[in-house]
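[1] predicted model follows, preceded by the sequence.
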Amino acid sequence: MQAKPIVLTLATASTGLVAGVYYGFSVAVNPGLARLPAPAYIAAMQAINEVIVNPFFAASFFGAPLLLPLAAALYAGRPQVRRFRLLVAATGVFWVGSLGVTVVGNIPLNDRLANFPVANTTAAQADDARAHFAGPWNRWHNVRALASTLALTLAVGACLATPRSKTPDNSNK
């Protein structure tokens, strides 16, 4: 098997894994956490933010933004211009909407929440900390979930795109 389809497959798979994690959070984890009282919510988010930093998640989270542009570069030029354009779009959407939003929006909020001493606070302090975290975090999360899903859709489109066929030269007629 050639390198191009392998890189395209890995780029698409890693993008799909990230989109899947964000989708799972959006439809199950976040609604479940919303039912918890503030101290339990904060403790759960602190625990999730600790364990998500692992080699398996890192492989997909950093794999997608590295493999998408590599795949685009491998498919640059004719007859693969459709794949190239879809992969460039997927790269831009993922870099800005997923990786960028995570780095600029979600991680700073996670870091702030990590320093909150949930065991030594009042219920009112926990409620205030949650209010300052949950709303902004969920808004940023929804952006990255949508962006990752769009990037995945574009990458799948690149997988399905067919090379441009050469049209016969009819200039001699």
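    Looks like it came in fine. Residues are numbered from 1 along each chain as shown.
[2] please make it C-alpha for all contacts and neighbour counts, starting now.
    Will do.
[3] which strands and helices sit next to the longest helix seen in the chain?
    Ranked by number of residues, the top helix in the chain under DSSP state H is helix 123-160. With contacts defined as 3 or more Cα pairs under 8 Å, 6 or more residues apart in numbering; DSSP states H and E, helix 123-160 has these neighbours: helix 3-24, helix 38-51, helix 81-93, helix 101, helix 107-114.
[4] output the ones you listed as JSON lines; include the columns distance to Pro136 and mean neighbour count.
    Output for those, formatted as JSON lines (distance: least, Cα to Cα, whole Å; neighbours: other Cα atoms under 10 Å):
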{"stretch": "helix 3-24", "distance to Pro136": "16", "mean neighbour count": "20"}
{"stretch": "helix 38-51", "distance to Pro136": "14", "mean neighbour count": "16"}
{"stretch": "helix 81-93", "distance to Pro136": "20", "mean neighbour count": "23"}
{"stretch": "helix 101", "distance to Pro136": "12", "mean neighbour count": "19"}
{"stretch": "helix 107-114", "distance to Pro136": "8", "mean neighbour count": "16"}
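[5] okay, pairing it with this:
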Amino acid sequence: MEWILMIAGLAVALVAGVFLGFSDFIMRGLAQAPANQGAAGMVGLNRTVYRSVFMVLLIGLAPVSGFLGLLALWQFEGAARALTLAGVVAYLIGVFAVTGMGNVPMNTRLEAMDGQTRETASYWPRYAQRWTRLNHARTVSSALAALCWLTAAQIV
């Protein structure tokens, strides 16, 4: 069972790395561009992410999290159970729910503004600030899930 936790922990660590890149420098770089250019860059990134390995990991880790939660309840005890379940909660709420209820709707709204220069210029600064804050939460949550699952793998 430790190999499942190890693979899931490494996969979510990769997700955390992508989120960290956005929080650390990608969003800051886009925010420095003129509003319509920064927004256009973000729309382009959002369009390409749907056909990426990152998206496979992001979505694929949701059912994996559910499986790990059941595994923890049925097979693990003590610290291994607690760490595994903490990682599940961190991923499902702090990554998956934040993405689906926060970042994705903002991305959809930004893309719908395509060609509306004044509206985009007005929305972009608020978008960049709020989207980045939500991304910070996803970064911390995915790193926490990785830490929990990798630690649990060592004590199972």
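    Received, thanks. In this text the structure is predicted, and so the values were computed from the model without any measurement.
[6] any idea what the TM-score comes out to?
    The TM-score (TM-score structural alignment, normalised by the length of structure 2) is 0.88; 156 aligned residues with a Cα RMSD of 2.0 Å.
[7] run a quick neighbour tally on Ala131 of structure 1.
    By other Cα atoms under 10 Å, the residues close to Ala131 of structure 1 number 12.
[8] what's the answer for Ala62 of structure 2, then?
    Counted with other Cα under 10 Å, Ala62 of structure 2 comes out at 17.
[9] hmm, back to that, what angle sits between the longest helix of structure 1 and helix 107-114?
    150 degrees (axes from the mean of the first three to the mean of the last three Cα atoms, to 10 degrees).
[10] isn't Ala38 of structure 1 right up against Ala123?
    Yes - using Cα atoms under 8 Å, Ala38 of structure 1 is in contact with Ala123, at 7.3 Å.
[11] hmm, back to that, the helices and strands packed on helix 123-160 of structure 1: which one's closest to Phe57 of structure 1?
    For Phe57 of structure 1, the closest of these is helix 3-24, at 7.9 Å, according to Cα to Cα.
[12] ok, then the element right after that closest one?
    helix 30-34 (DSSP states H and E).
[13] related to what we said a few turns ago, of all the helices and strands packed on helix 123-160 of structure 1, which one is nearest Ser60 of structure 1?
    helix 3-24 (4.5 Å).
[14] tell me which residues are up against the closest one.
    With Cα atoms under 8 Å, 6 or more residues apart in numbering as the test, helix 3-24 of structure 1 has contacts from 57, 59-61, 63-64, 66-68, 70-71, 74-75, 141, 144-145, 148-149, 151-152, 155-156, 159.
[15] narrow the residues you listed to just the buried residues.
    Among those, those classed as buried by 16 or more other Cα atoms under 10 Å are 57, 60-61, 63-64, 67-68, 70-71, 74-75, 141, 144-145, 148-149, 151-152, 155-156, 159.
[16] for Arg130 of structure 1, which of the helices and strands packed on helix 123-160 of structure 1 is the nearest?
    Shortest distance between Arg130 of structure 1 and these, using Cα to Cα, is found for helix 38-51: 6.1 Å.
[17] so where is the closest one in structure 2?
    Using TM-score structural alignment, helix 38-51 of structure 1 lines up with residues 35-48 of structure 2.
[18] average gap between the matching stretch and structure 1?
    Mean deviation of stretch 35-48 of structure 2 relative to structure 1 after superposition (mean Cα distance after the TM-score superposition for structure 1): 0.5 Å.
[19] if we can go back for a sec, of the helices and strands packed on helix 123-160 of structure 1, which is nearest Trp137 of structure 1?
    Of all those, helix 107-114 sits nearest to Trp137 of structure 1, with 6.7 Å by Cα to Cα.
[20] what's the local residue count around the aligned residue in structure 2 for Asp127 of structure 1?
    Under the alignment (TM-score structural alignment), Asp127 of structure 1 pairs with Ala121 of structure 2. Other residues lying near Ala121 of structure 2 total 17 when counted by other Cα under 10 Å.
[21] dump the residue contacts of the closest residue to Ala121 of structure 2 other than its chain neighbours.
    Spatial nearest neighbour of Ala121 of structure 2, excluding adjacent residues (Cα to Cα, 6 or more residues apart in numbering): Ala35 at 5.0 Å. Counting by Cα under 8 Å, 6+ apart, Ala35 of structure 2 touches Thr120, Ala121, Trp124, Pro125.
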